[in-house]
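K.L.:
the following comprises the amino acid sequence and a computationally predicted model.
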Amino acid sequence: MTIDNKEIKIFDGTYEQFKQAEKPTRNIKEDKKLLLETKITEVLSRLSIEPSEELEQEFQNLINEKRNLDK
């Protein structure tokens, strides 16, 4: 039994099951998207300082990967 927002809630299960149910689930897709956006930002900043074909290719690969993830 818990009190949440002035409401009593009953949980039917063990304490271990309750602890597992309370854990927030992580969105793996959102985590990967955030990581890609961070890498894109990093590569863009490096490109602005010292442009190179290798960095441009890495940037394009990251953009394509992000687009595929958004589908």
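P.N.:
In hand now; what should we look at? Worth saying up front: this structure is predicted, and the values here are computed from it rather than measured. Numbers count the residues shown, from 1 in each chain.

K.L.:
from here on, just use CA atoms for contacts and neighbour counts.
P.N.:
Will do.

K.L.:
and the gap between the residue nearest the centre of the chain and residue 37?
P.N.:
Closest to where the C-alpha atoms of the chain average out (CA atoms, centre = their mean) is residue 31, at 1.4 Å. Counting by CA to CA, to the nearest Å, the separation of residue 31 from residue 37 is 10 Å.

K.L.:
second structure for comparison follows:
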Amino acid sequence: MATKLLIIENKKIKVFEGLLSDYKVISIIKKNSKQQDSLLVIETKISEVLGKLSLEPSEELEQEFQLLLKQKQVYKKTHKS
């Protein structure tokens, strides 16, 4: 039974200490974390634009707000867990 794995990622070799099943679980956790970070960025931008809209409404900010809402919707559809 292997206790070390040589992983090739982005043209680089990485050594992983553990079983293949452990590596798979960690990979899934990392992927989900990156997805949550991306969603958080979109949601933060939405909050920022919404705040600006409440102070100084403009067509440009409204368009940006609608675009961010669409991005969030598409992101959630394409990153279902």
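P.N.:
It's in. Just so it is clear, the structure is predicted and the values come from calculations on it, not from any experiment.

K.L.:
that older thread, the residue nearest to the centre of structure 1 matches what in structure 2?
P.N.:
Residue pairing (TM-score structural alignment): residue 31 of structure 1 is matched to residue 37 of structure 2.

K.L.:
and the strands in structure 1, which stretches?
P.N.:
Assignment of strands within structure 1 using DSSP state E yields the ranges 2-4, 7-9.

K.L.:
flag every buried residue along the longest helix along structure 2.
P.N.:
As assigned by DSSP state H, the longest helix anywhere in structure 2 is helix 20-55. Within helix 20-55 of structure 2, the residues scored as buried using 16 or more other CA atoms under 10 Å are 39, 42-43, 45-46, 49-50, 53.

K.L.:
dump those residues to TSV, plus distance to residue 75 of structure 2.
P.N.:
Formatted as TSV, the buried residues of helix 20-55 of structure 2 follow (distance: CA to CA, whole Å):
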residue	distance to residue 75 of structure 2
39	7
42	9
43	11
45	14
46	14
49	18
50	19
53	23
